[in-house]
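In: Only the shape, not the letters, is given here:
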């Protein structure tokens, strides 16, 4: 499988560890950055990985920042992407089995490298089998409503006044 990986500066060291581990598991890895501990904004790299999944350049993605929250929120803004934060094996498996999540996210300040390896292995070792298709379809349909303008709402302060 071709796996995309990316992080901000907070996740750089864990990203490098996970990148090597994924290659050891026999997968091809595309590194979307960052490439050093120099500060970088997490949305930039999250959008790159999400785009890689969206355009078929990679099959799945792994994103890492300090908590895993920021990259998860950013990746989920990309149309068609389902990113799930996973800091334990069960969540990683369910991200794929229950939600067909194309991306998992982790926090380098939350999870250590050995547990992160177990989480990644669990995520990559399971494949979506359509068990919760009805639920995933509801998410996809809601997203389509907003993309076509059918589900848009006016939120206080966003009317352009």
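Out: Great, that's in hand. Given the structure is predicted, the values throughout are model-derived calculations rather than measurements.

In: C-alpha only now, for contacts and for neighbours.
Out: Noted.

In: Show me the strands in the protein, by range?
Out: Using DSSP state E, the strands of the chain run over 2-7, 28-31, 60-65, 83-85, 103-107.

In: Please list all residues in contact with the spatially most central residue of the chain.
Out: The geometric centre of the chain, computed from its C-alpha atoms, lies nearest to residue 103 (CA atoms, centre = their mean), at 3.0 Å. By CA atoms under 8 Å, 6 or more residues apart in numbering, residue 103 lies in contact with 50, 60, 61, 62, 63, 81, 82, 83, 84.

In: Columns neighbour count on top of those, output as TSV?
Out: Converted to TSV, the contacts of residue 103 look like this (neighbours: other CA atoms under 10 Å):
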residue	neighbour count
50	29
60	24
61	27
62	28
63	32
81	19
82	23
83	28
84	28
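
In: so can I have CSV of the residues you listed showing distance to residue 146?
Out: Formatted as CSV, the contacts of residue 103 follow (distance: CA to CA, whole Å):
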residue, distance to residue 146
50, 18
60, 24
61, 24
62, 26
63, 25
81, 14
82, 16
83, 18
84, 21
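
In: and of those residues, the nearest to residue 143?
Out: residue 81 (10.0 Å; CA to CA).

In: Next one for the comparison:
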């Protein structure tokens, strides 16, 4: 599976751990994030990930910033993107099962690195339930 990842200055360590996990599972990773903790603008990293998902260049996207709000707001401007902010494995499962999210947004200041890696694993292994949820998802992307 091909996955795009992007992060601002709050997430280089998170990105490193997640990329290592993804590669250990045989996934190909497109890295659009910064590698330093110097202040940067999150849209500069969220836009390329969202664009790659929107254009079907990758299967899923992962975005990381301090609260995850900025990257989620940026990504959700794209018509085929459903970016969900996740801070627990349970929320992560629901965003895939009920919302068919294709980008997970991780709040680095409110989750640990092991928690973030576990959420990514949950995100990638949880299926969309469809059914009544499909009707709702169709209303998001109209």
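Out: Okay, I see it. Nothing here was measured: the structure is a model prediction, and the numbers come from that model.

In: Any chance you could compute the TM-score here?
Out: In this superposition the chains share a TM-score of 0.93, using TM-score structural alignment, normalised by the length of the second structure; 141 aligned residues with a CA RMSD of 1.2 Å.

In: Can you find the partner of the residue nearest to the centre of the first structure in the second structure?
Out: The equivalent of residue 103 of the first structure in the second structure is residue 103 (alignment by TM-score structural alignment).

In: re the thing from before, quick one, which of the strands of the first structure gets closest to residue 123 of the first structure.
Out: Using CA to CA, those put strand 103-107 closest to residue 123 of the first structure, at 7.9 Å.

In: and the angle for the closest one with strand 60-65?
Out: 20 degrees (axes from the mean of the first three to the mean of the last three CA atoms, to 10 degrees).

In: mean per-residue distance, strand 103-107 of the first structure to the second structure?
Out: By mean CA distance after the TM-score superposition for the first structure, the fitted strand 103-107 of the first structure averages 0.6 Å away from its aligned residues in the second structure.

In: cool, and stretch 15-22 of the first structure?
Out: Mean deviation for stretch 15-22 of the first structure: 1.1 Å (mean CA distance after the TM-score superposition for the first structure).

In: For the second structure, which segments count as helices?
Out: For the second structure, applying DSSP state H gives helices covering 12-24, 43-54, 69-75, 89-97, 113-125, 132-140.

In: Residue 118 of the second structure and residue 87 touch, don't they?
Out: No. Using CA atoms under 8 Å, residue 118 of the second structure is not in contact with residue 87, being 10.5 Å away.

In: Need the strands of the first structure in TSV (columns: distance to residue 145 of the first structure).
Out: Converted to TSV, those look like this (distance: least, CA to CA, whole Å):
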stretch	distance to residue 145 of the first structure
strand 2-7	28
strand 28-31	32
strand 60-65	25
strand 83-85	19
strand 103-107	22
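
In: closest one to residue 142 of the first structure among the ones you listed?
Out: strand 83-85 (16.0 Å).

In: which residues are contacting the closest one?
Out: 68-69, 72, 75-76, 91-92, 95, 101-106.

In: Can you name the residues that contact residue 79 of the second structure?
Out: 54, 141.

In: Based on its surroundings, how many neighbours for residue 133 of the first structure?
Out: When neighbours are counted by other CA atoms under 10 Å, residue 133 of the first structure registers 15.

In: what do you get for residue 107 of the first structure?
Out: If we define neighbours as other CA under 10 Å, then residue 107 of the first structure has 24 of them.

In: go on, residue 112 of the first structure?
Out: Around residue 112 of the first structure there are 12 residues (other CA under 10 Å).

In: go on, residue 39 of the first structure?
Out: By other CA under 10 Å, neighbour count at residue 39 of the first structure equals 11.
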